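S.K.: below: sequence and its predicted model.
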Amino acid sequence: MPSGLVALFDDVAVIARAAAASVDDIAAAAGRAGSKTAGVVIDDAAVTPSYVTGLSPARELPIIWKITKGSLFNKLVILLPGAILLSEFLPWLIIWILMLGGAFLCYEGAEKVLEKLGGAKHGKTLEDEIQDPVEFENQRVSGAVRTDLILSAEIMAITLSELDLPTWWERGIALALVAIAVTIVVYGAVAIIVKLDDIGLSMSKTGSQFKRNFGHALVNSVPKLLIALSFIGTIAMLWVGGGIIVHGTHEVGFHLLYDIAHGAEYWVASVTGALSGVAGWVTYAAISGVIGLILGAIIAFVLHKVFGFEGAH
């Protein structure tokens, strides 16, 4: 009996060491994959503050919390099971789903650009008077969660492509870790951004002269920051959406867009010396954005002029 008990303990110890090694592998894989999503994470953080512009300051954090919960639902309930099932049974379908998401981002970004250039406005915009605050807030949250679904799909797809884990449950845990971490980082940063004016106002009322001056400067800078973030968010949707299309069409056998974008990237990198890395990346991002704008404008034209679709932002 003692020897049997010792053997059982040995077996338990072996299983525990194997489980610990698996946890280490999952954590390491999640960390590597998460770092690859940095660009999309920045895009997500840039897009979201625009959804609380024009609403009551008291509603800003509750709205961000609603969007955060929607983002977690997107990642963990909708995308995570789908990603695991697709990776197991239909891996070839992932790229087509990603391109649909990329096309949607191109459409959203292009529509904003066209409206700024004087085109017809479709749905609610930041300039419209808010007639029903509750309905308008719900529309903003719905729009944010819808856009988040596309960006989250890209994050999950990038993560999945970077994972080299043998079993579906290990990939699932790694995807969940990245999803939770990314959501906390993005919407934590967004919450800070949208409350900077309140922080600055509080600082401007008490403390040293330097603290009060800094608080005033912070309050005055917030409107400009939100305008800049709105601009960055539009560019980000075009860049990310165009990049998905460039990569996706290459994966399915149409290489023209990929060759143009990467050919320009490599040429610029070859002639810019010490700045080659940054210059090449900017070139690729710019061409992806232009492709996204063209594709998005075509989709907007077809939806609004041909089918008469009126969207709601």
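M.R.: On my side now, so go ahead. Residues are numbered from 1 along each chain as shown.
S.K.: from here on, contacts and neighbour counts on C-alpha atoms
M.R.: OK.
S.K.: now do the helices in the stretch 201-313 of the chain.
M.R.: Ranges of helices in the stretch 201-313 of the chain, per DSSP state H, counting those that start in this stretch, are 209-251, 256-271, 276-301.
S.K.: which residue packs closest to Ala33, ignoring adjacent ones?
M.R.: Leaving aside its sequence neighbours, Ala33 sits nearest to Thr159 (Cα to Cα, 6 or more residues apart in numbering; 4.8 Å).
S.K.: distance check, that neighbour against Val186.
M.R.: Per Cα to Cα, to the nearest Å, Thr159 is found 16 Å from Val186.
S.K.: these two: who's more crowded?
M.R.: Legend: neighbour count by other Cα atoms under 10 Å for Thr159 and Val186, higher for Thr159 (24 against 18).
S.K.: element containing the more buried one?
M.R.: Using DSSP states H and E, Thr159 sits in helix 133-162.
S.K.: now that helix: buried residues?
M.R.: Using 16 or more other Cα atoms under 10 Å as the test for burial, helix 133-162 gives 136-137, 139-160, 162.
S.K.: next one: stretch 95-105
M.R.: Buried residues in stretch 95-105, defined by neighbour count with 16+ other Cα under 10 Å: Ile95, Ile97, Leu98, Met99, Leu100, Gly101, Gly102, Ala103, Phe104, Leu105.
S.K.: in JSON lines: those residues, plus distance to Thr234 and secondary structure.
M.R.: What follows is the buried residues of stretch 95-105, written out as JSON lines (distance: Cα to Cα, whole Å; DSSP: H, G, I helix; E, B strand; the rest coil):
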{"residue": "Ile95", "distance to Thr234": "23", "secondary structure": "helix"}
{"residue": "Ile97", "distance to Thr234": "22", "secondary structure": "helix"}
{"residue": "Leu98", "distance to Thr234": "19", "secondary structure": "helix"}
{"residue": "Met99", "distance to Thr234": "18", "secondary structure": "helix"}
{"residue": "Leu100", "distance to Thr234": "18", "secondary structure": "helix"}
{"residue": "Gly101", "distance to Thr234": "15", "secondary structure": "helix"}
{"residue": "Gly102", "distance to Thr234": "14", "secondary structure": "helix"}
{"residue": "Ala103", "distance to Thr234": "14", "secondary structure": "helix"}
{"residue": "Phe104", "distance to Thr234": "13", "secondary structure": "helix"}
{"residue": "Leu105", "distance to Thr234": "9", "secondary structure": "helix"}
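S.K.: got another, please set it beside the one above:
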Amino acid sequence: MPGGLVALLDDIAAMAKLSAASLDDVAGAAGRAGAKAAGVVIDDTAVTPTYVTGLSPARELPIIWKIAKGSLRNKLLFLLPAALVLSALAPWAITPILMCGGAFLCFEGAEKILAALTGGHHGEESAAITDAKALEDRQVAGAVRTDLILSGEIMAIALGELTGETLLNQAIALALVAVAITAGVYGLVALIVKMDDIGLHLARKPATRTIGRGLVAAMPRVLSALSVIGTAAMLWVGGGIIVHGLEGFGGAAIPHAIHAVAEGAAAPLGAMAGVARWLIGAIGSALMGIVVGGVIVGLLHLLPRPSEGHPAG
């Protein structure tokens, strides 16, 4: 009897160790997958504050909460099952889908650059909506639609890092990535959009007046910097996805050229070689993003717009 109990305890201990190792594997895989999607996360963080610009300050946090719930629903109810089906039935399709998503990011980045250069902007139709609730619903719906694309790219990038895992581990890791990234992105967005209110609160107290005024004065620059960072992240991530994808489709010349330039620039820099290697690679990816995005923008601008159709009658 004691011997059987000892054997049972040994089995339980072995199962506990196996479970712990499995959890460590899942956590490690989720961490790697989340880190790989960091560029898209930066873009998501930079884009979201624009959806509450011009709305009532009292509604900013409720709107962000609505968008966050929509983002989590996108990831867990739609994209996670689709990613698992893709992994099980058509793993070969992951790279082409990633490249399509990368091309979309390049297009978005190139279009933002074009708008900045030409003085064009989007969203004029929002001014025509006078009902506050209708405008809020419209902004939330638009943000959740945009999030679906960015979240799809995040989940696809994460899935690409989980190809060696079991289906169960993939599901757990993707769910962890979805929850962690959503919480991180929208928590940071909430902090950003309320930073001016925090600054005003601090400015009312003599001990923190200077800090508060500094925060209020800095916020326009922070939002402008986020816009630039978001555009750069779109081009860097989108271009990088396409560069890496080309290697699997017989187009290794461009990735090899970027790698050779990065290695050549990094070689004489000693301890800074890793930083230089990464920076040159990121610049090369961003240049690819500008080229791909510019081509797509050019092609789309050549197509007739719906409003340019034949007049009725």
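M.R.: Perfect, thanks for sending it. Please read all numbers here as calculations on a predicted model, not as lab measurements.
S.K.: please state their TM-score.
M.R.: After superposition, the two chains reach a TM-score of 0.85 (TM-score structural alignment, normalised by the length of the first structure), with 306 aligned residues with a Cα RMSD of 2.9 Å.
S.K.: what is the subsequent helix or strand relative to the helix holding Thr159 of the first structure?
M.R.: Past helix 133-162 of the first structure, the next helix or strand by DSSP H and E is helix 168-194.
S.K.: check which helices and strands that next one sits against.
M.R.: helix 2-36, helix 38-47, helix 57-72, helix 80-89, helix 133-162 (3 or more Cα pairs under 8 Å, 6 or more residues apart in numbering; DSSP states H and E).
S.K.: distance to Ala274 of the first structure added to the ones you listed, as TSV?
M.R.: Below are these laid out as TSV (distance: least, Cα to Cα, whole Å):
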stretch	distance to Ala274 of the first structure
helix 2-36	23
helix 38-47	22
helix 57-72	39
helix 80-89	39
helix 133-162	29
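S.K.: between these, which gets nearest to His304 of the first structure?
M.R.: Smallest distance to His304 of the first structure across those (Cα to Cα): 18.3 Å, for helix 133-162.
S.K.: can you give me how far the closest one is from the chain middle?
M.R.: Centroid separation for helix 133-162 of the first structure versus its chain: 8 Å, with Cα atoms, centre = their mean, to the nearest Å.
S.K.: quick one: list the elements packing against that helix.
M.R.: Using 3+ Cα pairs under 8 Å, 6+ apart as the contact test, the elements touching helix 133-162 of the first structure are helix 2-36, helix 38-47, helix 57-72, helix 80-89, helix 94-116, helix 168-194.
S.K.: quick one, which of those helices is nearest to Ile260 of the first structure?
M.R.: Ile260 of the first structure sits nearest to helix 94-116 of all these, at 18.1 Å, using Cα to Cα.
S.K.: what's the mean distance for that closest one versus the second structure?
M.R.: Its matched residues in the second structure lie on average 1.2 Å from helix 94-116 of the first structure after superposition (mean Cα distance after the TM-score superposition for the first structure).
S.K.: show residues contacting that helix.
M.R.: Under the contact criterion Cα atoms under 8 Å, 6 or more residues apart in numbering, helix 94-116 of the first structure has outside partners 86-87, 120-121, 147, 150, 153-154, 157, 234-235, 237-238, 240-245, 248, 251, 292-297, 299-300.
S.K.: if any of the residues you listed are buried, put those into a ChimeraX selection.
M.R.: Filtering the contacts of helix 94-116 of the first structure down to the buried ones (16+ other Cα under 10 Å) takes a single ChimeraX command:
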select :87,147,150,153,154,157,234,235,237,238,240,241,242,243,244,245,248,292,293,294,295,296,297,299,300
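S.K.: that older thread, of the helices and strands packed on helix 168-194 of the first structure, which is nearest Ala264 of the first structure?
M.R.: Across those, closest to Ala264 of the first structure is helix 38-47 (Cα to Cα), at 20.1 Å.
S.K.: state the number of residues packed around Gln170 of the second structure.
M.R.: 24.
S.K.: need the contact list for it.
M.R.: Neighbouring residues of Gln170 of the second structure by Cα under 8 Å, 6+ apart: Val26, Leu84, Leu159, Leu162.
S.K.: quick check: it vs Val140 of the second structure, distance?
M.R.: For Gln170 of the second structure, the distance to Val140 of the second structure - Cα to Cα - is 30 Å.
S.K.: one step back: quick one, which of the helices of the stretch 201-313 of the first structure is nearest to Ser71 of the first structure?
M.R.: helix 209-251 (17.0 Å).
S.K.: list the helices and strands the closest one packs on?
M.R.: Applying 3+ Cα pairs under 8 Å, 6+ apart, we find helix 209-251 of the first structure packed against helix 38-47, helix 94-116, helix 196-205, helix 256-271, helix 276-301.
S.K.: going by contacts, tell me the helices and strands next to the third one.
M.R.: If I follow you right, that is helix 196-205 of the first structure. With contacts taken as 3+ Cα pairs under 8 Å, 6+ apart, helix 196-205 of the first structure sits against helix 209-251.
S.K.: quick one on the thing from earlier: the residue nearest to Ala33 of the first structure contacts Ala38, doesn't it?
M.R.: No - between Thr159 of the first structure and Ala38 there is no contact under Cα atoms under 8 Å: 10.8 Å.
S.K.: re earlier: contact partners for the aligned residue in the second structure for the residue nearest to Ala33 of the first structure?
M.R.: Matched by TM-score structural alignment, Thr159 of the first structure corresponds to Ala158 in the second structure. By Cα under 8 Å, 6+ apart, the contact set of Ala158 of the second structure is Ala30, Arg32, Ala33, Gly34, Lys36, Ala37, Leu174, Val177.
S.K.: and in the first structure, which of the residues you listed remain?
M.R.: Using both residues aligned by TM-score structural alignment, their matches' Cα atoms under 8 Å, the first structure keeps these contacts from those: Ala30, Ala33, Gly34, Lys36, Ala37, Leu174, Val177.
S.K.: pull the most distant pair out of those residues.
M.R.: Using Cα to Cα, the two most remote members of these are Lys36 and Leu174, lying 12.6 Å apart.
S.K.: out of these two, which sits in the busier spot?
M.R.: A side-by-side neighbour count of Lys36 of the second structure and Leu174, using other Cα under 10 Å, places Leu174 first with 30 against 17.
S.K.: centroid residue for the second structure?
M.R.: Val40 (2.3 Å; Cα atoms, centre = their mean).
S.K.: which position in the first structure aligns with that one?
M.R.: Using TM-score structural alignment, Val40 of the second structure pairs with Val40 in the first structure.
S.K.: got it, and His301 of the second structure?
M.R.: The equivalent of His301 of the second structure in the first structure is His304 (alignment by TM-score structural alignment).
S.K.: ok, now Glu111 of the second structure?
M.R.: When the first structure is aligned by TM-score structural alignment, the residue opposite Glu111 of the second structure is Glu111.
S.K.: and its match, how many residues sit next to it?
M.R.: For Glu111 of the first structure, the neighbour count with other Cα under 10 Å is 23.
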